[in-house]
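J.: Below is the structure, and that's it, no one-letter string:
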């Protein structure tokens, strides 16, 4: 009898997701988010409205760094780094380099992405996407700093239909990229340390190349060779030569790399050779892209430009995608490293990013033949100032919503009331999968408002919103319980040390709205009970801990719908 009851329970759970959700809700205190509104209002877009034939730069606002791009026919595909975000490697598609849709993510399964125990800036670094016309296959190669993975490759015949499980590659270093020559031969280039005993200074790196066996999907042992030592001029001790890509034009091979580190000395440099394995000679006009030489207080500042990839555009002109930042008035980088694009002049021997060696402008002319800017329309990704509303009425999440270290499906469900989060017994400050649904900050000036229905049962329970740069640098703004009293509180965590900024006792029985607003570096957290106006808690606080150049790491601020059964934030 007991075995029969167990069998019936297993069958019911397998056949009925509703039953599973209901069972969880009976045993745990869930949270329902019925609506979220994100609104961006940056002054630069007010001052520079688009005219006919123009589009905004960056094309992907928020934490979408390290872009790589490839083309098949009229289709362009672009990927970015995702670190420990889950799913990993956001995948975008366009037919014109102006209007982009997100197709999903390349790494969307646990078998592909093993980041459950990694810090937020671990995981996936510098993915490279490339189409191989010889076997009509798309490849994505990257470094996964988690789960013992190292350098990996996945592939597909159709990026819209999902990607293979990862193939571990037998070499070290980081930032791998593929090159498929016209004769069908394949190569891998990547960043690595100098040979043992030959490191000359901190940040001294090399670029290596390997022959690649396409049938075996593995580098060929013994074929590795250093093709760049240090950078353009090793006597000047250049740091962090990385993110290499090889292109072939007019019978010659061009090696393009980032140099100078991913901060304020970042740049893009180019080399040329008559053979894919070198020797490579640097261009006399390097760098071909940088923003490092200009006044620190310049208007509409874009900085840290580099880590680029080239593609032939729809007008038969080359274009380059690259990362850059838009710091706020205090020089802080809360939106993280974003994806920009520029036309590239390759009429001479070497490519040069057009206007990439002067201060970058917020607008660009659309490529020739592109008739309409459809951003934020018909499913195309928005940029500039925009409002994004989500009422969670579909059982399919918008791809902009991501988890951290684990699948979203393990803690969310959908119903008539909206999105339900089943809280984990995990705190946002732990290096574990959290029950938090994140949206990237995409503007310096923004508001993010969430409507939530929740009543905590004990002081270890909390739900609300979080602004997260990392597990050691974040704000938590939510509702918890002490004794018989409910409290709303704001907690600041800096370098792993938490303190309560403010707390207030609440009398409520129903939905509550929570809001975070940013005016540059000033962040304001407020709440509203039914029928009442918003009330701030703690006044304006600094966004310093949400900045990449304060907190370290490689991500931008992530705004999360957060619930936990491991709360340690106690009201004053």
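T.: Perfect, thanks for sending it. Remember, predicted model here, so these are calculated numbers, not experimental data.
J.: contacts and neighbour counts: CA atoms only from here.
T.: Will do.
J.: surely residue 549 meets residue 330?
T.: No - shown here, residue 549 and residue 330 do not form a contact pair, counting by Cα atoms under 8 Å, at 11.1 Å.
J.: Pasting the second one now:
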């Protein structure tokens, strides 16, 4: 025993120099990393978002009611499926990372976000895509014949095009994408009761057969489930133009195929995803057609009503159907709630309506009259738990985030790259390690975004930050895109710390398009105290403010227009994204 102890001690003595050297390197590295974290990396300790829309004050929920839209803010192009008592719904995400939010419900009223379908770099390659590109119009369907869920979509980035991913369990993640061999957009997948599968999608007309601007067609393919690929040579145009080709209908798209009572129904959006948007339906006794339009089309639209109606909902369309828990059909679809100047700052949102399919054709109940802000819950659903116990909130609500858990809420997203590439949890809050990229660049940015969900809201955040130079900036960004945004942040000018408000907007088109930025206001700021920054809006009027006591906010820049944060001014498809922003490539310079 004595000899063994001596041998152990002797060996340890020989190893001491090596261990000491390794330890010194580790300590040196750790110390350097710690210093890097402290320099120009803001730490955000709290965010409070509060929605204050008048429509919810004027229309309190009664027993048995729930609010419409289901998902407020930029959650467009919903698709839905059912397995047993479980409902799963997905929406478009463009270049948001992770991509394709996925929600789960047991009753179509109470929803939880269970994650994202495309949550890793191998699935989502949008790192160099403009904000209006990326992932569009996902479809999700459950196939009972192989007990597998499929999500099919178009990814305008990463040399993907149309893709499909699969899973046995949506709670456990999805496969890497399989690239599909067809062009066009908005693919939908359908599983027949004989085990066959089909894909439908929007496409351009055959070459030389284009009749007018906006002329599109719907195609169908047989789908090989063994090889996860469309069957070459089976493609066929089943709708050419739209419901009434003699009227040159535009943008027939977003097709979904259903089967009921032995007949096949093809439901599509028509009219473009703006003021003329609608949902239309066709029928056939064969999935390959021919398809005959319903005489009562459209079956859903808000395009016939005046602009001055109260609590206006518009642009309704791009829908999907599912059988509800009460054995009644329901349709989810996109719509907008424009502000007082008819601008779309909350983006396209997810709505729901019951569908009457007691006759030959389905019709959205009250989908052809001005929509109301609340609905009756499906028969048998007894509790509205939105905003409680982890269920997604709607109506007016307060969301408080203290970043005191190492699991980030799914509502927080990045642009073009994973959040994990720039965030770090510390004992004092969430640290953003800034990229040498600013919000105007078409690259992954070190910005953590939250969607604007109300026309009237406040977004307050508290941070600890000391910029080292004028290239450093951290604060809030309100972004509709890389070319339309407000930056409200702290930088350094000489020996002074400065808070500034910058407006960026693009003018012109194509080669004549120019992006210009303007500093609207600036002020010296004392960083010896904890700083809180605020953005709030009431319709089109936005205000930015700051506080050193967390209670009293001082305005900077007065009242500014939210015009550049709306899709009908800035274009694209997103709503306003409010970001916790940090950069070491600041170009907002105070003279």
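T.: Yes, it's here. Because the structure is a prediction, the values reported are computed rather than measured.
J.: So residue 549 and residue 330 of the first structure - more neighbours on which side?
T.: More neighbours surround residue 549 than the other of residue 549 of the first structure and residue 330, with 18 against 11 (other Cα atoms under 10 Å).
J.: what's near enough to touch the more buried one?
T.: Applying Cα atoms under 8 Å, 6 or more residues apart in numbering to residue 549 of the first structure gives the contacts 332, 333.
J.: Tell me the residue in the second structure aligned with it.
T.: Per TM-score structural alignment, the equivalent position to residue 549 of the first structure in the second structure is residue 568.
J.: and that match, which of the three is it?
T.: The three-state assignment at residue 568 of the second structure reads helix, by DSSP: H, G, I helix; E, B strand; the rest coil.
J.: Distance check, it against residue 450 of the second structure.
T.: Residue 568 of the second structure sits 20 Å away from residue 450 of the second structure, going by Cα to Cα, to the nearest Å.
J.: same deal with residue 480 of the second structure?
T.: 12 Å.
J.: same question, residue 589 of the second structure
T.: According to Cα to Cα, residue 589 of the second structure and residue 450 of the second structure sit 26 Å apart.
J.: quick one: which of those two has more around it?
T.: A side-by-side neighbour count of residue 589 of the second structure and residue 450, using other Cα under 10 Å, places residue 450 first with 21 against 15.
J.: ok, that one - contacts?
T.: With Cα under 8 Å, 6+ apart, residue 450 of the second structure has these contacts: 411, 412, 413, 577, 578, 579.
J.: do that again at 10 Å, thanks
T.: In this structure, residue 450 of the second structure makes contact with 49, 73-74, 410-414, 459, 478, 576-580, judged by Cα atoms under 10 Å, 6 or more residues apart in numbering.
J.: before we move on, what about residue 257 of the first structure?
T.: Counted by Cα under 10 Å, 6+ apart, residue 257 of the first structure has contacts 190-191, 207, 228, 231-232, 240-246, 267-271, 287, 306-309.
J.: Would you write out the ChimeraX command that picks the buried residues out of those residues?
T.: The ChimeraX selection below is limited to those of the contacts of residue 257 of the first structure classed as buried (16 or more other Cα atoms under 10 Å):
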select :190,191,207,228,231,232,240,241,242,243,244,245,246,267,268,269,270,271,287,306,307,308,309
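J.: Next, count neighbours for the closest residue in space to residue 208 of the first structure that isn't next to it in sequence.
T.: Spatial nearest neighbour of residue 208 of the first structure, chain neighbours left out: residue 226 (4.4 Å); criterion: Cα to Cα, 6 or more residues apart in numbering. Neighbours of residue 226 of the first structure under the rule other Cα under 10 Å: 19.
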